[in-house]
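Asks: give the three-dimensional model of this entry:
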Amino acid sequence: MTARRERSGRSRRSRPLSGRSVAVIGGGFGGLSAACYLADAGADVEILEKNEAVGGRASTLEAEGFRFDMGPSWYLMPDVFERFFEYFDRSPDDYYDLQRLNPHYRIFWKDGDRMDVTPDLDQVRAAFEAREAGAAEAFDDYLDKSADNYRRSMDGFVYTDRPNYRDWVDLDVMRAAPVGLQLLRTMDDYVSDFFDNPKLQQVMQYTLVFLGGAPQNTPAIYNMMSHVDFNMGVYYPDGGIGAVVDAFADLAGELGVTITTDAEVSEITRRREGFLVETVAGGEGEGRGKGEGESETRNPDIVVSDADYAHTEQELLPEHERGYSAEYWEDRTYAPSAFLLYLGVEGSVDPLEHHTLVLPTDWDPHFAQIFDEPAWPNDPAYYLCVPSATDDSVAPDGHSNLFALVPIAPGLDDSPEIRERYRDEVLADIADNTGVDLRDRIVFEKQFSVSDFADRYNATAGSALGLAHTLRQTSLFRPPHRSKAVPDLYFTGAFTTPGIGVPMCIVSGEHAANAVVSDHGRQPDATERDAGKSGAAGARRTVAKRLANGPLAGLSGLSGLFR
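Replies: This next block holds a predicted model:
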């Protein structure tokens, strides 16, 4: 970690939101991102966070010397983090240290086969070729297309918000037309054009779990995630994803954002000028001097909600100010929920790696039990995370911390009896398929599932992620950043564009802030415009340089995104 730099760019950028007050509901990555951009634009910003700390679904659990990331645990797409911090004349390494994992992850198949995905692509090619003749060449072809799709998609569809049909009549979109056409195919169809072996198809598709979809319902455009996986790499921030949350919160504080925890928003009322936002203390915060259930009110000019879109509309707004009906939300396809076990374990858990996938050779029945006929999976694909394999600080000496995540259908009944039965099944499955028997070595355990997602995060249907990236819920088919019914109300997070995942939520915060500035910002004078242009150009050059010389060296084509 480098010494923290003094910010040099604030004075040279215009402050179009000076005099405006903004309440950001929820301190997930979308809310933190939006708050930083809005404060930098001059707004008086307060984040109202329901729980005892910011982070949203990226919460941290600490108990008995163990520390767990409760939600996101993969640090992917480092260019997005670089881009975010660079806007504020910062760098991720001002706040946390990164290391690239090797292997990126290990896969155990339930027929006894095992494969490591490493930064060494020659090893990966050999592993592919060993499972299917000609697969090494197909792998290279697939990655070439994936890298090209990534560059086109990020520049044309991710970093540029296009909420209306007319926004798609654009030269950049026309150039990216071959990528856009992949919205009409599924990942299942696309991957099968390259590989016949079901295991190799799974390797190219497992990242769909980060998008909340299945191979049969996720657009083929998301093949770009293989470029993220194999070329860009999988990283670990020392301290876990919680350290990244802390970095965003620290930056927000440096920019003047007020963060108020233990403040659950219970009602949003539109007034003649601005809003009345009511909060109630949930009793989970510490040291705030408020009794459980005590209410407060705020009167911001603008509201940006990082809470689940459906929760904001259906629970916080009066019926006549909802942009979507209850039937609309009931008709959506939600990303999976999860059954999670956070485990503190005596001794080592070798041969589990930092990231480990345990997969049946046929995972279609599991996806069917998530999306088609909801049920607790009887032969699940699941994920194991062992941060203590990389970071000694997350577990006491002589112990390992581990969490197991089984994707399950949102809305399932997760009574204590069901959870306990399923917990035993998962631990037995781990022992049978990895050789690691945890059952007699567990010294700390916490379960988390559907009802916990709903209670802790106000998650619609108890989804762990939000709206799934299906064919009809991608890009402009997702709910927009601007409320359709309430002026001055905006949305950020996984329900909006670009979509699910920490990097996408970061970009979503930028889009929401841009919408606020577009609607409410005063026009800068000539001096401010000239300074802003030179500052933005300098930021793009610096990011391009970092990409060329930093952990992404060799991916020179990505620098074109910042020119």
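
Asks: going forward, measure contacts and count neighbours with C-alpha atoms only.
Replies: Noted.

Asks: okay, buried residues for stretch 394-405 please.
Replies: Of the residues in stretch 394-405, Val394, Ala395, Pro396, His399, Ser400, Asn401, Leu402, Phe403, Ala404, Leu405 count as buried by neighbour count, 16 or more other Cα atoms under 10 Å.

Asks: and this one, so I can compare the two:
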Amino acid sequence: MTKKVSIIGSGFASLAASCYLAKNGYQVTIFEKNDGIGGRARQFKKDGFTFDMGPSWYWMPDVFDSFFTDFNKKTSDYYQLNKLNPAYKVFFNKDESITIEDTLEKIYAAFEIEESGSSVKLKKFIDHAQDNYNIAIKDLVYRPGVSPLELVTAKTIKKIGQFFSTISRDVRKEFKNEKLIQILEFPVLFLGAKPSDTPSFYSFMNYADFGLGTWQPRGGMFQVIKGMEQLALSLGVKIQTNANIEKIHILNKKVTSIKINGEVIDTDIVVSGADYHHSETLLEPEHRQYSENYWEKKTFAPSSLLFFVGFDKKLKNVHHHNLFFDVDFDAHAKDIYDEPKWPSEPLFYANFTSITDPETAPEGCENGFFLIPLAPGLKDTPALREEYFNKILSRFEEITNQSIRNNVLFKESFCVNDFIKDYNSYKGNAYGMANTLLQTAFLRPKLKSSKVEGLFFTGQLTVPGPGVPPSLISGKLVSGLIQKEHKL
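Replies: Prediction:
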């Protein structure tokens, strides 16, 4: 007998779950509160410019390949991928920068220029990181976080010490050059925690960075969303936008229906890919697994101040991805995690997809995406946004040695208030919950409700964690639990 599955949200995890469930015979409908799909990976268009609104780094291509392979498809059936060279550029001041290119040999050479002997140390570090990556992908991340025993394998036992050391400690033990240290600590920012709080095992992100490289779908990350949508529709998934979930109805501790825009719709199973905390507010208090106190004590990944900017000229001295580490890395991290406040001097990231993909901006123009990591829950005002735009624009002009302020055709911003309004994001976080030791694997919020039959969760607040590849995996994991417990 067919079972009806209602999925809340249309981000990567929700779309992935919908595909697996539909493939296995479930009647699946996705309900998206906004007017377009993609969740945080939505697309924004204006005056001939195209922007990805959220994720902009295509890392771990093997995870995307694995997803489409599960449906006898290839990524190339839906979008064209190009490996970026250089992958990204890191600016430390006007005169100092390091460019990360597209092969390990080139990266070893770049390190050796900065610190004699560092290439040998880096090779050893990356070898360990690759070993961790293979264990993570093959033994750990595709496990549903049900039991601590999932972490216990013959391979992980040998790595147990890496869960009690940190990325920062390991990197600083081998490398002395502060610029190289910052580059090696940078990838774990995708995991939403300070390098000094992230277990050593997560060095597998360094292999994802240097070993697997940085890729770009032609047309932007939203092309992946469109590909997944096309796959989902071909499998029979229905998608409704402008569909705001107001309530999840429970009877005898079992899901019975959902309320959408005032209408009650019967369903057998609910999967929420929306913010986990918000999803539980759709339940009566007695059906919630986690208290407000629980969420308050958790370490959340940062929020962000984003700017989408159209420039009327081509920019120079920059690449597709650019990191501006010309200020104190530790001070900014402290302003995010230890004493949350607007940073006095923020690090920031800028990408210009039009450099490698001219279709994303009008001819002779450039599209700019700027991101400043912030502590979640901060006061967010138009005046603060303007102040920080001016801060980073001034530094950008000085460091890249060009004037761009008078070439801004338009700018749109997105910050804490928007993450709350558009995504019901807890405290306006952008990346979910950090992967600290006490928030890893089975210690994260569960995929399956322990109080309500037929209620499941997916996405970056649950297993395996923040980021696009983990979200794809999360969708697969939750669909597996549903098929196991609600067989057709």
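
Asks: what would you report as the TM-score here?
Replies: Once superposed, chain against chain, the TM-score is 0.97 (TM-score structural alignment, normalised by the length of structure 2); 487 aligned residues with a Cα RMSD of 1.3 Å.

Asks: follow-up on the earlier one: most widely separated two among the buried residues of stretch 394-405 of structure 1?
Replies: Based on Cα to Cα, the longest span within the buried residues of stretch 394-405 of structure 1 runs between Pro396 and Leu405 and measures 22.2 Å.

Asks: hmm, back to that, now, which of the buried residues of stretch 394-405 of structure 1 lie within helices?
Replies: Within the buried residues of stretch 394-405 of structure 1, no residue falls in helices by DSSP state H.

Asks: of all these, which comes closest to Met174 of structure 1?
Replies: Met174 of structure 1 lies nearest to Leu405 out of these, by Cα to Cα, at 40.2 Å.

Asks: ok, now which ones touch that closest one?
Replies: Leu405 of structure 1 makes contacts with Ala338, Phe339, Leu340, Leu341, Tyr382, Tyr383, Leu384, as judged by Cα atoms under 8 Å, 6 or more residues apart in numbering.

Asks: what is the aligned counterpart of it in structure 2?
Replies: Aligned counterpart of Leu405 of structure 1 in structure 2: Leu371 (TM-score structural alignment).

Asks: ditto for Phe367 of structure 1
Replies: Using TM-score structural alignment, Phe367 of structure 1 lines up with Ala333 in structure 2.

Asks: burial count for the nearest residue to that match once chain neighbours are set aside?
Replies: Nearest non-adjacent residue to Ala333 of structure 2, counting by Cα to Cα, 6 or more residues apart in numbering: Lys194, 6.7 Å away. Lys194 of structure 2 is flanked by 24 other residues according to other Cα atoms under 10 Å.

Asks: mind checking what Lys194 of structure 2 lines up with in structure 1?
Replies: In structure 1, Lys194 of structure 2 lands on Ala214 (TM-score structural alignment).

Asks: isn't that match right up against Phe367?
Replies: Yes: using Cα atoms under 8 Å, Ala214 of structure 1 is in contact with Phe367, at 6.3 Å.

Asks: just give me the neighbour total for Gly220 of structure 2.
Replies: The local packing of Gly220 of structure 2 (other Cα under 10 Å) involves 25 other residues.

Asks: right, I mislabeled it, should have said Ala350 of structure 2
Replies: Residues lying near Ala350 of structure 2 (other Cα under 10 Å) number 22.

Asks: and it, what pairs with it in structure 1?
Replies: Ala350 of structure 2 maps onto Leu384 in structure 1, by TM-score structural alignment.

Asks: could you find the closest non-adjacent residue to its match?
Replies: Ala404 (4.6 Å).

Asks: for Lys484 of structure 1, same thing?
Replies: In space, Lys484 of structure 1 comes closest to Gly323 once its chain neighbours are excluded; the distance is 4.9 Å by Cα to Cα, 6+ apart.

Asks: three-state assignment of that neighbour?
Replies: coil (DSSP: H, G, I helix; E, B strand; the rest coil).

Asks: quickly note the distance from Thr60 of structure 1 to Gly398 of structure 1.
Replies: Counting by Cα to Cα, to the nearest Å, the separation of Thr60 of structure 1 from Gly398 of structure 1 is 22 Å.

Asks: quick one: the strands in the stretch 151-300 of structure 2?
Replies: With DSSP state E, counting those that start in this stretch, the ranges of strands along the stretch 151-300 of structure 2 come out as 215-217, 238-240, 245-251, 254-260, 263-266, 269-272.

Asks: elements contacting the fifth one?
Replies: With contacts taken as 3 or more Cα pairs under 8 Å, 6 or more residues apart in numbering; DSSP states H and E, strand 263-266 of structure 2 sits against strand 254-260.

Asks: and the contacts of the strand it packs on?
Replies: By Cα under 8 Å, 6+ apart, the residues outside strand 254-260 of structure 2 that reach it are 243-250, 264-270, 452-455.
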